[in-house]
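Novice: no sequence for this one, just the structure:
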C-alpha cells in the first residue's frame, strides 16, 4: 500500500497559510478601533463591557454600535472580520432607518434598500444586456453569475444628469455589506438590488431622506415604465400583518351545489397569488357586490316598502345614511344574510387575525374592531356591522384614486403603499365573506 503520509504533509503545508493563519486583528482590537472612530462623532456610540465568554458555539456579550439619532438603531459586531464594513459606517455613514438606507455626506452618496418583484428585475436586466436572450436566466448558470458580477461591480440602469453640471447619478447595484449589517437584508443570490444615488448634498439626515425619496421614487417609476421592473424604496412601516395563511380545506367533494359563474370566476381571480394584494381584495369585494341586488330585494320585501331607497340597512345606521340606496348599506344587507354572528365569532376566534383587525395602526382610516382591553373579542358581540364598515372603508380607499384623497379627504391605499403590503388579514376576511355569500345563494344541483 502506498504511503500517503508525505502527501498529507504537503496538503497541510498548502492550507496552513489560508486556513490556519492567526487572525490579523483580535476582537478587542476591532472594538477599540471602532471606539476611537466614534470619539469623533456625537451620533454614534460603541458599547462593550470588555467581556466575552464562549458558550460552546460562539462568543457572547458582543459589542453594540448604537446610532441614537437614527431611531436608536443598534447593531452587533459579531466578529472582527466585520471591522472594515463597520469602519466605513462609523467613520462616515449616517443611517436612514426609515428607508433602510445609509447616507455618506463626504461622498455625496446614498445607498438604499429596494423591495419588489425581483424576478421582473432579473428579466429586465437580461433584456437590457442580452437582447437576443429568449429564455429566463438560471441564476446558478454562468450567465447568472455574470449578471451578479456585473451588478456588484458596475451596477445596472445607470443614469446621470450632466446638463447642469451637478454630477448627480443613479444606478442599481447589489446590496452593499453596510446595508446587510445595519438592516439584516438578504442578498438573494447576488441579484437583490439596492439603489445608489450619487452627487447629492444635504444639510442633515432628514433632508437627505427627502432627496432619496424624491429622486429614488421618480427613478424607479421611470425604470418600471421603460423596463417593466417592479421595484420600490423600503418603507419603515412595512409589515406582514396576519402572517397565518388562510385555512383552506384539503377535501374536495363531487359538486352538490351550483354556484353563480361570474362570482366563481372573480373568486378564482382573487385567489391568484401572483396578483397584487390590492387587486385580489377588489376581486373578492366584487363577489359581494354581485349579490347586492338580491340582498336589497330581500330587504325591501321584508320591510314592506315600495322602493329601494325607502328600505333601511339591517344594522343601526342613521336615518339619513341608512338607506339601501347607498352601497355601504347594500353591503350590510349581503353580510346580514350570508353570515351569522356565530360565523363571525368563529372566524375572529383566531387571535392573530383579530389582533390585526383591531389595531388601528395597521390599516388606517377604516373601522377597527373593538376588543375587551386584553386584546380579545368582546363577549357576545355582533361584529358584522363593524366588519361591513371596515370592508367598505378599505374598498373606498382603493377605488377612489383621486389626487388629494378619497371620500372626505381619506388617504389613498396605493399599490406601493405600506398598507397594500399589509392586507393579509383583510384579504382573509373579505375572502371568507365572499365564500359565505356564494354558499348562501348557491342552489342544489340535480
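Specialist: That came through, no problem. Values in this document were obtained by computation on a predicted structure and should not be read as measured data.
Novice: make it CA atoms for all contacts and neighbour counts henceforth
Specialist: OK.
Novice: a strand runs through residue 185, doesn't it?
Specialist: No. Counting by DSSP: H, G, I helix; E, B strand; the rest coil, residue 185 is not part of a strand but coil.
Novice: Isn't it up against residue 179?
Specialist: Yes. Counting by Cα atoms under 8 Å, residue 179 is a contact partner of residue 185 at 6.6 Å.
Novice: who's more crowded, those two?
Specialist: residue 179 (21 against 17; other Cα atoms under 10 Å).
Novice: just checking, next helix/strand downstream of whichever strand or helix holds residue 7?
Specialist: Assigned by DSSP states H and E, residue 7 belongs to helix 5-19. For helix 5-19, the following helix or strand on the C-terminal side (DSSP H and E) is helix 27-38.
Novice: hold the first one in mind and look at this next one:
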C-alpha cells in the first residue's frame, strides 16, 4: 500500500467494533469502498476498482465515532456533485459545497467571518444542525488561543429552504478529501474546510436538490460579497493547474531581440499567473491577438487598394474607376472582428506551425463531440476550410462564450463558459492553441 501504514487489518478492526459500527462498515462497503484497517482511531477505506491510481490516492478515512453518520448518508443516496467539490444527498434533501476565501485575503476574510454570530440569527426552521467545534486556525485571541466557531444558518419561509455555513460534514470529507489531508487532520495538524449547505424539505427530488441548491449558493455568495464584504469561492471538483511543455532543447539566455509593446508583453505574462483559471489564461492570449487585429486589417486594406491602383484599367479621371475604389475602401471598413481574426491568423501564423500543433494534439478535443460545446470543430480533412480559418472561427466563438453573458433567447443554446466549471477544466488544448497563436503573432508582427 505504498508508504501508508495501517495499524490493523480489516478482520482485526472489525473484531473490536460495536454491532452498529459493523453494520455501518458494510453499508459503506456496499457503495464501492473496502475497509483496510485502522489508524489513529479512524477507519481506513480504499476505493474498489481504482486500477492505475497510486494506492495512497484511493484511501479515505473516517473516525469511528462518525461512521454511522456517513453510512446513513450513503443509505440515503449521497453522491459527489458532478462539477463542484461537495455532495448531494437527495434522500435527506441536503446539498453541500466546499467554499474557500482567496489566498491573498485569507486572514482578513476569516476575521470578517468571525463576526458572524450563530446566536444572532432567528431560527424558525426545523432542520437539525449543530455548530461545529471551534478550530485553532480561526481564533478570537492570539494570546489565549481561544477559538470561535465560524458560521451561520439562515432560512426562507417563502422558499422553505435554509442555507448554512459551517465546517464540512464528515461525509463530504470522506468522499472528497485526499489521504494526506485526512491523515493530517486525524493527528491534529490539519485545518478542516468550510462548506455551504442547502437544506430542503424531505421528499424533494434529488435532481432538484442538485440544481436549485447551486442557484441558492450562487445567490448567497453574491450577497455575502456585496453586503458583508466576504468573498467566498466555490471549489471545482477537479482543481485545474497546468503548465506548458518546456522546449525540447533549452537555449541559452540571451539579450532580448523580440520587440513588442510593453502592454502586450504584460498580457502574455499575465497568462502564466492564472494557470489555475483556464478561461482567464485563454482571454489573456486572446487579448494579445486582439492587439494586432487593427494591424492585420490595415495590411489587408492596403493590399486591396494596391490591387485597384495597379489595375491597368484604373483611370483617376474616370468616375467609374474612382467609385470602384471607394467601394473597395468601404468594404474594408465593414470587416467584423471575427473576419479580422481570420486575416490575422492567415497572414501572421505559419501554416506549418498549425499542422505541427494538431499533429501532436489529441484531435478528439477539437471534434464536434469534444468537451467544449457551442464552438466550431477543427478538422484536418482536405475538403475543410483552410486550417487558419477553422482556428479563427473556434477561437472567436470560445472567446464569446467566456465574455458574453447576455440574457437573450438567441444566446440560450450557447451559455456562458463559467470559470470554475467542468468545461473550464477541459480547456487546456484550446489554451495551448491560443498560446501558440499569440506567440506566432508576436514574432511575425514586430515589423
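Specialist: Great, that's in hand. Keep in mind it's a predicted model, so treat the numbers as computed, not measured.
Novice: related to what we said a few turns ago, just how off-centre is the helix holding residue 7 of structure 1 within its chain?
Specialist: Relative to its chain's centre, helix 5-19 of structure 1 lies at 49 Å (Cα atoms, centre = their mean, to the nearest Å).
Novice: Ok, stretch 74-88 of structure 2 next?
Specialist: For stretch 74-88 of structure 2, the distance to the chain centre is 18 Å (Cα atoms, centre = their mean).
Novice: got it, and stretch 96-114 of structure 1?
Specialist: 19 Å.
Novice: and the end-to-end length of it?
Specialist: 13 Å (Cα to Cα, to the nearest Å).
Novice: Can you list the buried residues in it?
Specialist: 96-97, 99-105, 109-114 (16 or more other Cα atoms under 10 Å).
Novice: At which residues are the helices of the stretch 151-300 of structure 1 located?
Specialist: 177-183, 205-227, 261-270, 277-290, 292-303 (DSSP state H, counting those that start in this stretch).
Novice: do the stretch 1-150 of structure 2 as well
Specialist: 10-15, 19-29, 67-75, 106-114.
Novice: who touches the second one?
Specialist: Around helix 19-29 of structure 2, the neighbours that count as contacts under Cα atoms under 8 Å, 6 or more residues apart in numbering are 14, 34-35, 64, 67-68, 70-72, 74-75.
Novice: Which member of these is positioned nearest residue 341 of structure 2?
Specialist: Set against residue 341 of structure 2, the nearest of the contacts of helix 19-29 of structure 2 by Cα to Cα is residue 74 (51.9 Å).
Novice: pretty sure that closest one contacts residue 33?
Specialist: No. The criterion here is Cα under 8 Å, and residue 74 of structure 2 misses it with residue 33 at 11.3 Å.
Novice: Might you report the residue contacts of residue 357 of structure 2?
Specialist: residue 433.
Novice: So what does it match up with in structure 1?
Specialist: In structure 1, the residue equivalent to residue 357 of structure 2 is residue 347, according to TM-score structural alignment.
Novice: which SS state does that match fall under?
Specialist: helix.
Novice: how much space is there between it and residue 299 of structure 1?
Specialist: For residue 347 of structure 1, the distance to residue 299 of structure 1 - Cα to Cα - is 25 Å.
Novice: List the residues that contact residue 163 of structure 2.
Specialist: Taking Cα under 8 Å, 6+ apart, one finds 153-155, 196-199, 217 in contact with residue 163 of structure 2.
Novice: which one in structure 1 is aligned with it?
Specialist: By TM-score structural alignment, residue 163 of structure 2 lines up with residue 170.
Novice: What residue, apart from its backbone neighbours, is nearest its match spatially?
Specialist: Spatial nearest neighbour of residue 170 of structure 1, excluding adjacent residues (Cα to Cα, 6 or more residues apart in numbering): residue 197 at 4.7 Å.
Novice: Right, I'll leave it there.
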